[in-house]
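In: Please find the sequence and the predicted model below.
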Amino acid sequence: MTDLISAAKNGDVTTLKDLLSQGVDVNTRDGENSTALIAASEAGHLELVQALIQRGADVNAADQDGWTALMGASGSGHLQVVQVLLQAGAHLNAQTGFGMTALMSAAAKGDRAVVQQLLDQGADASVKDNNNWTALIWAAEEKQTEIVALLKQARS
């Protein structure tokens, strides 16, 4: 893990801004091909996400598994981070190598606000992963009954 990614993951605003001021590449990657934006998004560090985007972080960068910042924020229930990433141009229906999307991730975790935000922005609930599972199946499998109802309503 690089110093920049570590600062992003841990919410260390001062270190992150210092490193960027020293010229560290905002899109530097670690051994898993992850970035500081992915780490900050998954951890829900809104201020860091905004700072990284302002410095030119690639909002659609994906790690070695295809996991993006939007997927991380969605699966962790960080609504404000999701909104910032979408406003910055994050690909709503991007898929991991397994076929997982941000909507599937949020549906599996049961975060109603994030699922609703993704649907409102046009997330495709019919997308299937490599096992032919949709967000609805993920929600049902994880016993997220409220999300199942929301996704069924969105289909009709």
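Out: Looks like it came in fine.
In: CA only for contacts and neighbour counts going forward, please
Out: Fine.
In: Which helix or strand contains Ala154?
Out: According to DSSP states H and E, Ala154 maps onto helix 145-155.
In: So for that helix, what gets flagged as buried?
Out: 147-148, 150-151 (16 or more other Cα atoms under 10 Å).
In: Stretch 110-119 now?
Out: Neighbour-count burial for stretch 110-119 flags 110-112, 114-119 (criterion: 16+ other Cα under 10 Å).
In: next, the one to line up against it:
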Amino acid sequence: MSAESSPTRDVSTKEAEEALFDASAANDVDGVREALAQGASIEARGGGGRTPLVTATKANAVAAASALIEAGADVNAKDDMQDSAFLYAGAEGLDEILALTLAHGADVQSLNRFGGTALIPASEHGYGETVRTLIRAGVPVNHVNDPGWTALQEAVVYGDGSSRYVDVVGQLLDAGADPSIHDDRGRTALQNAQQRGQREVAALLAAP
């Protein structure tokens, strides 16, 4: 019997969706497309409430994420930890996937489990290019998250004053970040920078 005439086995939706999650995590584009063709829901939910796209994003599986997004995956769908592909890519500096989500309807106002925007953890981690992308996309720079921090405050409090944090603080200030906003202890970003000995950051914050 030739390969062309070999009978194909019917695949259940459950099997197709299991294959889709496996392919998404493994960055297997052909596997993603095959599973979708076999009837897997592109918005299926797996462990932790993750969609295939969130699964691919958390594995930094760029090719698989791209295939899913091009096939119509919701870039704003959140898992049980309130991570969407957009929010997670922004928080972790996954710039290729972040760009894909922004090109396909990412909600720049969306909030993570801490009540913060994607810009806040990006600033906390000192991801300069990610911060630049998020600012350009219109993510609010003065949003205050549930613990009481802005992106500017987190760049200072969780940063180390190194050049990458100087870059991030400069970007935030240029984008209109308000250095007078106090944290939940009543301190400004400048006061926090001075307390931590972050001289270059403090100089930026003190500039008129």
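Out: Good, I have the coordinates. In this text the structure is predicted, and so the values were computed from the model without any measurement.
In: Now for the buried residues of stretch 110-119 of the first structure: which two are most distant?
Out: Largest separation among these by Cα to Cα: Gly110 and Leu119, giving 13.8 Å.
In: So in the second structure, which helix runs the longest?
Out: Determined from DSSP state H, the single longest helix within the second structure is helix 13-26.
In: equivalent range in the first structure for that helix?
Out: Counting by TM-score structural alignment, helix 13-26 of the second structure falls onto no part of the first structure.
In: Equivalent analysis for stretch 111-122 of the second structure, please.
Out: Taken onto the first structure by TM-score structural alignment, stretch 111-122 of the second structure occupies residues 62-73 there.
In: first vs last residue of that stretch, how far apart are they?
Out: 13 Å (Cα to Cα, to the nearest Å).
In: Could you list the buried residues of that stretch?
Out: Residues 62-63, 66-73 are the ones in stretch 62-73 of the first structure that count as buried (16+ other Cα under 10 Å).
In: same question, stretch 2-20 of the first structure
Out: Neighbour-count burial for stretch 2-20 of the first structure, with 16+ other Cα under 10 Å as criterion, is recorded at 4-9, 11, 16-17, 19-20.
In: Please produce TSV containing the buried residues of helix 145-155 of the first structure, extended by distance to Asn27 of the first structure.
Out: Shown next, in TSV, are these (distance: Cα to Cα, whole Å):
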residue	distance to Asn27 of the first structure
Ile147	34
Val148	36
Leu150	36
Leu151	35
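In: Out of those residues, which is nearest to Val82 of the first structure?
Out: Nearest to Val82 of the first structure among the buried residues of helix 145-155 of the first structure, counting by Cα to Cα, is Ile147 at 17.5 Å.
In: I'd guessed the closest one sits against Ala139; true?
Out: Yes - judged on Cα atoms under 8 Å, Ile147 of the first structure makes contact with Ala139 at a distance of 6.2 Å.
In: hey, what's in contact with both of these two?
Out: Common neighbours of Ile147 of the first structure and Ala139, using Cα atoms under 8 Å, 6 or more residues apart in numbering, are 107, 110.
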